[in-house]
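1. any chance you can model this:
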Amino acid sequence: MRLRFDGWIAGLGTSHGTRLVLGHWARSPFGAFSDVMVERPDGERLLFAPTRETADFVSGTYVFDRVCVVPVDVSVDGDTWTVAAGPLLRRFTTGRRGLLGLLLRVVPGSLARRPAWSALTDLPARVLLPGVRTRGSAGGDRKEWYGARDLRPVRTVSATFEGGDLGVVAPVDPPVRFGFGSVPRAPALTRVTTTVRLGTEEPGPS
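-> Modelled structure (predicted):
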């Protein structure tokens, strides 16, 4: 069974060493939802997801040290995104698309959904965006493909975690370790279609 998620992934680092990955899904097998992955400077990996069902699915696909089921609220006002997820609050702004973003904008959605397209773009993605992979093996005997359709830089960020300031925007360095690949090193917001093929031993959601 193949499950598709259409939405946005925002990956960014902070000057205090915390790296953050937002998944904001307009369409998914679970309906519209958002989740946040956090890797702390000491390497602890956390997931914030809005329901037990989404938390179980995401934590069955990626690796975390702690999973928290909390409300995850995302609002978008022009180029400004505001995210509240339990003890995490962050706001970031995006800039104008570069050449790669403009090229990705012309990729049809029907093409981005095809695993064969993700396989074809895997090597160019590794060359242009070190650490990024568009296909690979995930947890629970799952396979995963990413088809990017837009890319915009993240210019500014303000974020707090458990009341502590996380600092200003910084590269995602070191890469995050939730799955087989990282987000781009340069903070970015990517429109993406993600396809997950479930392993034979795990039933899909109804």
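
2. use CA for all of it now, contacts and neighbours both
-> OK.

3. so where do the helices sit in this structure?
-> 52-61, 99-104, 109-112, 115-128 (DSSP state H).

4. can you put those helices in JSON lines and add mean neighbour count and distance to R197?
-> Supplementary listing: these in JSON lines, determined by neighbours: other C-alpha atoms under 10 Å; distance: least, C-alpha to C-alpha, whole Å:
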{"stretch": "helix 52-61", "mean neighbour count": "17", "distance to R197": "10"}
{"stretch": "helix 99-104", "mean neighbour count": "15", "distance to R197": "24"}
{"stretch": "helix 109-112", "mean neighbour count": "15", "distance to R197": "15"}
{"stretch": "helix 115-128", "mean neighbour count": "16", "distance to R197": "10"}
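
5. take those and lay them out in JSON lines including distance to F92.
-> Listed next are these as JSON lines, based on distance: least, C-alpha to C-alpha, whole Å:
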{"stretch": "helix 52-61", "distance to F92": "23"}
{"stretch": "helix 99-104", "distance to F92": "18"}
{"stretch": "helix 109-112", "distance to F92": "26"}
{"stretch": "helix 115-128", "distance to F92": "24"}
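
6. out of the ones you listed, nearest to D173?
-> helix 115-128 (15.9 Å; C-alpha to C-alpha).

7. what does that closest one contact?
-> Here helix 115-128 makes contact (C-alpha atoms under 8 Å, 6 or more residues apart in numbering) with L111, A112, V132, R133, T134, R135, W145, Y146, G147, T195.

8. can I get the buried part of those residues as one ChimeraX selection?
-> The buried residues among the contacts of helix 115-128 can be selected in ChimeraX (16 or more other C-alpha atoms under 10 Å) with this line:
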select :112,132,133,134,135,145,146,147,195
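
9. here is the second sequence; please produce its structure so I can put it next to the first one:
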Amino acid sequence: MTHVLDATPPAAERVTLDGHIAGAGSEEGTRVVVGRWLRSPLGAFADVMVERPDGTRVLLAPREDVAALVTRLYTFDAVHVVDVRVAADRAGRTWTVAAGPLDARLAIGGRTAVGRLLHGLPRAVTSADATAGVVAAVAGVVLPGVRTRGTGRDGSPERYAAHDQHAVVRLDARWGDRSLGALRPVAPPVRFGFSSVPARPTVTAVHVVIGARPTR
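-> Sure, this is the predicted structure:
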């Protein structure tokens, strides 16, 4: 199902999500951002944001309520409500993604340098409102193009608190019947919202806080 994004987003209160965001580029030019959300007001779910080589931005969402939440915040040229499944093996070293036209396997490697730093910090520090400004400033220096605080499409404030990160070391993906080729950096950066994922393919563990949309 495809939606034209010209409707006013639904009213919303403060929302928190816990899970992982994987970002990877491909030799063919498609960049993929996979959200695997373990806890949210909508339950556990996964969604996939795709930017094709021509710049077309596509959301693959499993349900209408998920599509409504994501499109509150990010901009797409097309939204498809399709079966979205993201499964990790027991060791967490392989993600298998099936989402409409996208079939992908991501091999996960060791912690990045950023991941080692984050993993050593208490969650209370990385997730606290009081330290959000410091974390945002450090992220901007260490990961150019990545912002941890900003504003969604509907004006809602957003904050991402990362607490671990691993490298993505291999990608095997197809879009329909076309192979996307070997793993590449996420370049150019994706253009869904106020920030991109890191250029280096990674899986980042995050706590996301979405504030209530300002009343008009």
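
10. among the helices of the first structure, which is nearest L89 of the first structure?
-> Once the helices of the first structure are compared by C-alpha to C-alpha, helix 52-61 is nearest, at 19.1 Å.

11. who touches that closest one?
-> Contacts of helix 52-61 of the first structure (C-alpha under 8 Å, 6+ apart): F30, L47, F48, A49, V67, C68, V69, A138, G139, G140, R142, G179.

12. list the ones among the contacts of helix 115-128 of the first structure that fall in strands.
-> Applying DSSP state E to the contacts of helix 115-128 of the first structure, the entries found in strands are R135, W145, Y146, G147, T195.

13. map the first one onto the second structure.
-> When the second structure is aligned by TM-score structural alignment, R135 of the first structure is paired with R149.

14. number of residues surrounding F76 of the second structure?
-> Neighbourhood size, F76 of the second structure [other C-alpha atoms under 10 Å]: 20.

15. does T96 of the second structure touch L102 like I think?
-> No - the pair T96 of the second structure / L102 is not scored as a contact, 10.6 Å apart, by C-alpha atoms under 8 Å.

16. which one of the two is surrounded by more residues?
-> Neighbour count, other C-alpha under 10 Å: between T96 of the second structure and L102, L102 has more, with 20 against 16.

17. how near is the more buried one to V50 of the second structure?
-> 9 Å (C-alpha to C-alpha, to the nearest Å).

18. for S156 of the second structure, same thing?
-> To V50 of the second structure, S156 of the second structure is 22 Å away according to C-alpha to C-alpha.

19. H80 of the second structure too?
-> From H80 of the second structure to V50 of the second structure the distance is 11 Å (C-alpha to C-alpha).

20. where do the contact lists of the two overlap?
-> Contact criterion C-alpha under 8 Å, 6+ apart; residues shared by H80 of the second structure and V50: V58, L59, L60.

21. ok, the second one to R52 of the second structure distance?
-> Applying C-alpha to C-alpha, the value for L59 of the second structure to R52 of the second structure is 11 Å.

22. of those two, who's got more company?
-> Of the pair L59 of the second structure and R52, L59 is the one with more neighbours under other C-alpha under 10 Å, namely 26 against 16.

23. that one contacts V82, correct?
-> No - using C-alpha under 8 Å, L59 of the second structure is not in contact with V82, being 9.8 Å away.

24. show me where the first structure has its strands.
-> With strands called from DSSP E, the first structure shows them at 2-14, 19-27, 33-39, 45-49, 66-69, 72-77, 80-85, 88-94, 135-138, 142-161, 164-165, 169-170, 188-197.

25. next, format these as a markdown table and append distance to L102 of the first structure.
-> Formatted as a markdown table, these follow (distance: least, C-alpha to C-alpha, whole Å):
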| stretch | distance to L102 of the first structure |
| --- | --- |
| strand 2-14 | 16 |
| strand 19-27 | 21 |
| strand 33-39 | 25 |
| strand 45-49 | 31 |
| strand 66-69 | 36 |
| strand 72-77 | 21 |
| strand 80-85 | 20 |
| strand 88-94 | 15 |
| strand 135-138 | 22 |
| strand 142-161 | 7 |
| strand 164-165 | 34 |
| strand 169-170 | 23 |
| strand 188-197 | 12 |
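
26. closest to L103 of the first structure out of these?
-> strand 142-161 (7.9 Å).

27. now for the closest one, which elements pack on it?
-> strand 88-94, helix 99-104, helix 109-112, helix 115-128, strand 135-138, strand 169-170, strand 188-197 (3 or more C-alpha pairs under 8 Å, 6 or more residues apart in numbering; DSSP states H and E).

28. buried residues in it?
-> Buried, per 16+ other C-alpha under 10 Å, within strand 142-161 of the first structure: 142-159.

29. same deal with stretch 65-81 of the first structure?
-> For stretch 65-81 of the first structure, by 16+ other C-alpha under 10 Å, it's V67, C68, V69, V70, P71, V72, D73, V74, W81.

30. where does stretch 112-120 of the first structure end up in the second structure?
-> With TM-score structural alignment applied, stretch 112-120 of the first structure matches the range 126-134 in the second structure.

31. repeat that for stretch 32-52 of the first structure.
-> Using TM-score structural alignment, stretch 32-52 of the first structure corresponds to residues 44-64 of the second structure.
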